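Participant: Got a sequence here, can you build the structure:
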Amino acid sequence: MPDPIREHLLLQSRRAFLNQGAVGLGTAALASLAGTPSAAGSPATSLTHIAPKAKRAIYLFMAGAPSQQDLFDYKPKLRERFRADLRNEKYEDGSPVLRTRVTTMTSGQSAFPIAPSKYKFRQHGQAGAWVSELLPYTASMADEIAIVRSLWTEAINHDPAITYITSGDQLPGKPSLGAWLSYGLGAENQDLPAFMVMTPTWTGRQEAQALYNRLWGSGYLPSTHQGVSLRSSGDPVLFLSNPQGVAPADRRRMLDGLAELNRRHHEAAGHADTLDRVAQYEMAFRMQTSVPELTSIADEPESVTSLYGPEVHTPGTFAASCLLARRMAERGVRFVQIFHRGWDQHLEIPKDLPNQCRDVDQPAWALVQDLKQRGLLHDTLVIWGGEFGRTSYCQGTLSDTEYGRDHHPGCFTMWMAGGGVKPGTVYGQTCDYGCNIVDASGQPTTRFEDGAVHIRDMNATILHQLGIDHKQLTFKFRGLDQRLTGVEEAHVIRGVVG
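Facilitator: The predicted structure follows:
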């Protein structure tokens, strides 16, 4: 009787045959590099190209775009020009202030009235960083963080902008930053994924933009590198518990039998994703023990939980997520990303922004302090920021107390801490209107040499701190050596990191 698998292989095209051969060679090569069986869940040899300053990273992503003029980028001139139409404002050389795209949400307005922040600012730390009264905890650690005020992007709408900053491309389908780090550095802990994600609750604008799991997906990288998302209720990970009536020993026997069948299929058909599937099953089995231990904070002393504030005991809050991020860091999770939604404040900043800041200010501060007191901050990189900035003109009705802001890709602010970051640094500057990045002479610029930081530069810097040269971290796909930062030039922000 003919072997059906062999008959199937004989009918494959030349291209499919060559592709399968390449997959087999690649799998063998990966196994030899790792010094372990070629299951994708096994620890990989680190592909570091330079001495790393950090072993892991925690990315606090403010989805929806925080208003930089109300938080970090103090612009007193906006008060002088209150209600003036920004479209008529010009620099001293006569060039227009408004020079970036506007969205269809405000392009039809009869005027673009300048809207100053209603919040008080003070200078903090040795560098005199301006921080709003809405972020008192963040302000108190001004000497421990580096504030970058001169980021920019081409994307002007949320989905392409978040996709761009998390995957290096505005179009979906590329691997996320966390997946690239998992692929390049492997896992430190065999019992937990290298990349974990949380999407906590929020108290700002409730009509928040959707988050898609492709933002932490693996794209064309092996699926073992995609982020694993934790849930705030029920099983922390879907299907983590065994079905009723299935004992752990029975599940172990089932997985062993399934793994044997999959290995036979791989030997016969050469499909790389077969080994990925085996590895994912094995990781899921190990996570049945490791994840419940990770997510239980019963062993945390009150002296620690009090740092994060009272919401730390409410599962699914930003405070609870930050504490879990610290627990992940000390257990060897390579990359943790927390997506906090509700920052898309088009119409009611005075109502929504204070709530958002209360959600994140103390927990983000506590995370940095907690890492520091445990000796983890020096080799843990913490990043805080969103996908773009917000306009200096008002969207909708402007009054003395009410205003909103539209999307603005021309400039925005992020901060970093730990992991080789130069503490107490304020990098980059924007014009008096808070509309454009400017060089030392005050001229608008998008040149890196003049202090402008593209989101590619930020991603290159994150990789660099973890020991990776962004030009050398590549993956062959569709005949090209793909990389996170794409084919355009990207730079490490030397003024911010060591």
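Participant: going forward, measure contacts and count neighbours with C-alpha atoms only.
Facilitator: Noted.
Participant: can you give me the helices for this structure?
Facilitator: When assigned using DSSP state H, the helices of the chain occupy the ranges 4-10, 14-34, 68-71, 77-80, 136-140, 158-167, 177-185, 248-269, 272-295, 302-308, 318-330, 349-373, 455-465.
Participant: Make TSV from these and add distance to K471 to it.
Facilitator: Formatted as TSV, those follow (distance: least, CA to CA, whole Å):
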stretch	distance to K471
helix 4-10	37
helix 14-34	20
helix 68-71	31
helix 77-80	41
helix 136-140	33
helix 158-167	15
helix 177-185	12
helix 248-269	32
helix 272-295	25
helix 302-308	38
helix 318-330	26
helix 349-373	30
helix 455-465	9
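Participant: Second chain to compare with the first, below:
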Amino acid sequence: MSHHHDDDIFKLHTPDFDQLNKKLDRRTFLTKTTLGLGALAMGSLLGKELFGSTPKAAAGAGGLEADILKALPHFAPKAKRVVYLFMSGGPSQFETFDYKPGLEKLMGQNLPASVRQGQRLTGMSANQSALPIAPSIFKFNQHGETRTWVSELLPHTAAVVDDLCIVKSLYSEAINHDPAITFFQTGNQLPGRPSIGSWVSYGLGSDNNNLPTFIVLVSKNGQKDQPLYARLWGNGFLPSKHQGVQFRAGKDPVLYLNDPDGYDGKDRKEMLEYLTKLNQLQNSAYGDPEVEARISQYEMAYRMQTAVPEVMDMKDEPDEIFEMYGPDSRDPGTYAANCILARKLLEKDVKFVQLYHQGWDQHGNLPTAITTQCKATDQATAALIKDLKRRGLLEDTLVVWGGEFGRTVYSQGKLTATDYGRDHHPRCFTMWMAGAGVKAGLSYGETDDFSYNIVKDPVHVHDFQATLLYLMGIDHERLTYKFQGRRFRLTDVEGKIVKGILS
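Facilitator: Just a heads-up that it's a prediction; the model follows:
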């Protein structure tokens, strides 16, 4: 490649460059517009922003957008970073944290109409002639100084229960997986909105210029009973640089990041500099904000070529770390290995790390299936809490654990003394948080004797989202983005901070 002066590239005379520099001449304009002079007349009615708009106007990033970002954070953040452990499929509260001993004497009885209150069922249960109550077959014991009830399926989590803030009164409107997960991740049941990590990235930016602000890890050892879509960590209508970047186990942790075989990469920086100039030329002509986003992404990718191999390398982790996180932690891509990787990313000041572990959708054979799930996740989850705590990171890191909804008290399908299944239940379910800004050793909210309805301190999905943003120093009502003529936010038009869990 020949070397030009920095400005020479703007003087190159090729048909493409000439056309780009001219933007649209009269002939091209009249050819390309389907309405010809009618389009020009429409332009005069709609104003100068339709044609010949300035880059700033075209970017949709007017003064108000800049003012919104300039004001952040709105108050002193409690949490500098978040690790969100998403248990995809809907973990049963009955087999984990919401102890209901009174159900044992009601086994097999039909769920009372006074409890159900006419609430809708999924299509999988609606045709059942009866809704037989299914007590959990697993034992619960009290743990820690707080004497918190935890299932025998979670012995390692039980050992750190005094560090947890367990919220038993979450609720959602969504009763099926895709809309429910989309609702949790984006604030709306319909696809297309930015994910929660993207909102954090947009609002607060990065504390590490060599790694993405928002990183996603998906367990390879989770049951793939329900699909996950990349749009769950997508940027929606926000600039694309705020999308979550998935890290994978294996040769290519980030797709398309490594150089092709046979290319030594020596002139990569020079190539990127020329590509940036081309993009800047296009940006000056058309004012498309995505051009600037792509420039920053190319630059990030170049820096990541060094940063990613370093953070993915586990050879410096001592044996005691692998022993603490469990035997799976030596196998890259498992939930346990991803928990170690999450800790390493948090140490690098990555702001939002999200782990997805599938397989919690247990409509039948629940006792066996949930035992497998807990065995795959329990030790590593507790180890992450202990690891962050001893490194001094837990005090300014928020850890979140939970799924998209809970499970029904009644059995879907057959019920025996040792086997049953549970359907989706959005009316009440359990999540927990730990670390920065939340009260340790707290159980918040209560459900009725059937864990079917909330009787104290309900927490809506939007309330959870508003509280997470608050802990990051963000007022959820003030972090907005204008799209298609409307200002959007993560919590839509709802959400209140759950003050009762704040430390």
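Participant: Which one of the helices of the first structure lies nearest to L381 of the first structure?
Facilitator: Nearest to L381 of the first structure among these is helix 455-465; the distance by CA to CA comes to 7.8 Å.
Participant: Compare the helices of the first structure and report which one is nearest to R478 of the first structure.
Facilitator: Comparing the helices of the first structure by CA to CA, helix 14-34 comes nearest, at 11.5 Å.
Participant: helices or strands up against the closest one?
Facilitator: Helices and strands touching helix 14-34 of the first structure, by 3 or more CA pairs under 8 Å, 6 or more residues apart in numbering; DSSP states H and E, are helix 272-295.
Participant: Residue range in the second structure corresponding to the helix it packs on, please.
Facilitator: Counting by TM-score structural alignment, helix 272-295 of the first structure lines up with residues 289-312 of the second structure.
Participant: and what of stretch 54-69 of the first structure?
Facilitator: Going by TM-score structural alignment: stretch 54-69 of the first structure matches residues 79-94.
Participant: Could you work out the end-to-end span of the matching stretch for me?
Facilitator: 30 Å (CA to CA, to the nearest Å).
Participant: how near is the closest residue to H266 of the first structure other than its chain neighbours to Y164 of the first structure?
Facilitator: Distances taken as CA to CA, 6 or more residues apart in numbering place T274 nearest to H266 of the first structure, at 6.0 Å, with adjacent residues excluded. Counting by CA to CA, the separation of T274 of the first structure from Y164 of the first structure is 30 Å.
Participant: Counting neighbours, go ahead and name the busier of those two.
Facilitator: Y164 (25 against 21; other CA atoms under 10 Å).
Participant: Surely that one and L171 touch.
Facilitator: Yes - using CA atoms under 8 Å, Y164 of the first structure is in contact with L171, at 7.4 Å.
Participant: returning to what we had before: which one of the helices of the first structure is the most hemmed in?
Facilitator: Highest mean neighbour count of these: helix 177-185, a mean of 26 (counted as mean count of other CA atoms under 10 Å).
Participant: In contact with the residue nearest to H266 of the first structure, which residues are there?
Facilitator: For T274 of the first structure, the contacting residues are N262, R263, H265, H266, by CA atoms under 8 Å, 6 or more residues apart in numbering.
Participant: In CSV, list the residues you listed along with distance to S182 of the first structure.
Facilitator: Supplementary listing: the contacts of T274 of the first structure in CSV, determined by distance: CA to CA, whole Å:
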residue, distance to S182 of the first structure
N262, 24
R263, 24
H265, 26
H266, 23
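Participant: Closest one of those to E282 of the first structure?
Facilitator: N262 (12.5 Å).
Participant: Please tell me how far whatever residue of the second structure lines up with the closest one sits from F17 of the second structure.
Facilitator: Counting by TM-score structural alignment, N262 of the first structure lines up with N279 in the second structure. Separation of N279 of the second structure from F17 of the second structure (CA to CA) stands at 12 Å.
Participant: same check, this time on F214 of the second structure
Facilitator: 36 Å.
Participant: same question, N338 of the second structure
Facilitator: N338 of the second structure is 46 Å from F17 of the second structure, by CA to CA.
Participant: same deal with S411 of the second structure?
Facilitator: The value you get for S411 of the second structure to F17 of the second structure, if CA to CA is used, is 67 Å.
Participant: out of these two, which sits in the busier spot?
Facilitator: Higher neighbour count among S411 of the second structure and F17: S411, with 27 against 17, using other CA under 10 Å.
Participant: Identify the residue of the second structure aligned to H407 of the first structure.
Facilitator: H407 of the first structure maps onto H424 in the second structure, by TM-score structural alignment.
Participant: Run a quick neighbour tally on the closest residue to V496 of the first structure other than its chain neighbours.
Facilitator: Nearest residue to V496 of the first structure in three dimensions, chain neighbours excluded: K422, at 5.5 Å (CA to CA, 6+ apart). K422 of the first structure has 20 neighbours, counted by other CA under 10 Å.
Participant: counterpart of P327 of the second structure in the first structure?
Facilitator: Under TM-score structural alignment, P327 of the second structure pairs with P310 in the first structure.
Participant: let me redo that: T368 of the second structure
Facilitator: Checking TM-score structural alignment: T368 of the second structure goes with K351.
Participant: For its match, give its distance to G234 of the first structure.
Facilitator: K351 of the first structure sits 32 Å away from G234 of the first structure, going by CA to CA.
Participant: Over to F339 of the first structure?
Facilitator: Counting by CA to CA, the gap from F339 of the first structure to G234 of the first structure is 20 Å.
Participant: ditto for L307 of the first structure
Facilitator: L307 of the first structure is 26 Å from G234 of the first structure, by CA to CA.
Participant: can you check Q170 of the first structure too?
Facilitator: Taken as CA to CA, the span from Q170 of the first structure to G234 of the first structure is 34 Å.
Participant: Show me which of these two is the more surrounded one.
Facilitator: Q170 (18 against 10).
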